[in-house]
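Novice: Next come a sequence and a model predicted from it.
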Amino acid sequence: MEQISYGTEQANLDAVFTALADPTRRAILTRLAAGEASVNELAAPFAMSQPAVSKHLKVLERAGLVERAIDKQRRPARLNAEPMVAAVRWLEEFRRFWSGSFDQLDDLLRELKKKEGNPK
């Protein structure tokens, strides 16, 4: 069996998927796609405290998906979608696998229909 290396890129990918696994964090990212926002602005649509939203932001920051700036007393968060590229690339491999599997299934169904006398 081939040994799989577990390097920095894999750890970053793990952090991205961990961050994306939570629906609140995905909602925060969706909101940030519209532009930067403060913790107060991000907390508004949720039934949770600002410290809870800050914890979600820290997870997103560790994954590199959110960047925070200091603007006087405000620390606006902004989306950094670049780490998602590696996740999309990784998922793309499975899309190819499933597309190939579906193509094989289509071929099998066509073959079975021909044997039954149904040319469609």
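Specialist: Arrived safely, thanks for sending. Note that the structure is a prediction, hence the values are computed from the model and not measured.

Novice: Going by C-alpha atoms from here, please, whenever you check contacts or count neighbours.
Specialist: Will do.

Novice: Ser101 and Glu93, how far apart?
Specialist: According to Cα to Cα, to the nearest Å, Ser101 and Glu93 sit 13 Å apart.

Novice: oh, I was asking about Leu13
Specialist: For Leu13, the distance to Glu93 - Cα to Cα - is 14 Å.

Novice: gap between the closest residue to Gln50 other than its chain neighbours and Lys55?
Specialist: Using Cα to Cα, 6 or more residues apart in numbering and skipping the chain neighbours, the partner closest in space to Gln50 is Ala43 (5.9 Å). Distance from Ala43 to Lys55, counting by Cα to Cα: 11 Å.

Novice: Run a quick neighbour tally on Ile28.
Specialist: 22 (other Cα atoms under 10 Å).

Novice: Let me see the contact set for it.
Specialist: By Cα atoms under 8 Å, 6 or more residues apart in numbering, the residues touching Ile28 are Leu42.

Novice: again with the one 3 residues further on
Specialist: When the contact criterion is Cα under 8 Å, 6+ apart, the partners of Arg31 are Leu42.

Novice: hold the first one in mind and look at this next one:
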Amino acid sequence: MSKAIEEGDRVDHRIFGFGTVTAVQGDKIEIDFDDKPGDIKRVLASFLKKVASAQTRPFKYWDRKWQELRTAWLAARRAHEAELASFRPLPDDRKLTALRNNEDLAWAAVQAFLAEEKEGLHL
């Protein structure tokens, strides 16, 4: 891994944590930090440690993506189950269909992530 920090690299900052480099201007690096997405900060390169090139991501990054997908699927599943907790009054067919579609979409995202993992795309 090259020591020079480039756009797309993953970096670690002692205070702000992990982030993705969005721009490089000499020794001034613009970073989108994971804890506050969209809040771009400009930091001197000397305060950063490069942890991955643009082609790789650390395990923590992929684990966070996995947890988000898993949580979304479980929430959709629980909402669907809650609607079916009783048969009286009869559940609304349109609402059940919408809840099932939400669960199916969330499950498809989980399956896609697992397929990518199996292909070795989460390096």
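Specialist: Looks like it arrived, so ask away. On a predicted model such as this, the values are computed, not experimentally measured, just so you know.

Novice: tm score of chain vs chain?
Specialist: For this chain pair, the superposition-based TM-score is 0.38 by TM-score structural alignment, normalised by the length of structure 1; 68 aligned residues with a Cα RMSD of 4.0 Å.

Novice: hmm, back to that, and Ala43 and Lys55 of structure 1? Which one has more around it.
Specialist: Set Ala43 of structure 1 next to Lys55 and count neighbours by other Cα under 10 Å: Ala43 wins out with 18 against 12.

Novice: Hmm, Pro51 and the more buried one touching each other?
Specialist: No - here Ala43 of structure 1 does not reach Pro51: they are 9.1 Å apart, not a contact under Cα atoms under 8 Å.

Novice: Which residue is the nearest non-sequential neighbour of Lys28 of structure 2?
Specialist: Nearest residue to Lys28 of structure 2 in three dimensions, chain neighbours excluded: Leu44, at 4.7 Å (Cα to Cα, 6+ apart).

Novice: Could you tell me how far that neighbour is located from Ile31 of structure 2?
Specialist: Separation of Leu44 of structure 2 from Ile31 of structure 2 (Cα to Cα): 10 Å.

Novice: Show me which of the two is the more surrounded one.
Specialist: Ile31 (28 against 13).

Novice: OK, contacts around the more buried one?
Specialist: Contacts for Ile31 of structure 2 (Cα under 8 Å, 6+ apart) come out as 19-23, 40-43.

Novice: May I see the buried residues of the top helix by length along structure 1?
Specialist: When structure 1 is parsed with DSSP state H, its longest helix is helix 83-116. Going by neighbour count (16 or more other Cα atoms under 10 Å), the buried part of helix 83-116 of structure 1 is 83-84, 87.

Novice: Quick check: of the residues you listed, which lies closest to Leu108 of structure 1?
Specialist: Ala87 (32.0 Å; Cα to Cα).

Novice: Please verify my assumption that that closest one contacts Val16.
Specialist: Yes - counting by Cα under 8 Å, Ala87 of structure 1 does reach Val16; the two are 7.3 Å apart.

Novice: any common contacting residues for those two?
Specialist: By Cα under 8 Å, 6+ apart, no residue touches both Ala87 of structure 1 and Val16.

Novice: C-terminal to the host helix or strand of Ala11 of structure 1, what's the next element?
Specialist: Taking DSSP states H and E as the criterion, Ala11 of structure 1 maps to helix 8-20. Using DSSP H and E, the helix or strand that follows helix 8-20 of structure 1 in sequence is helix 23-32.
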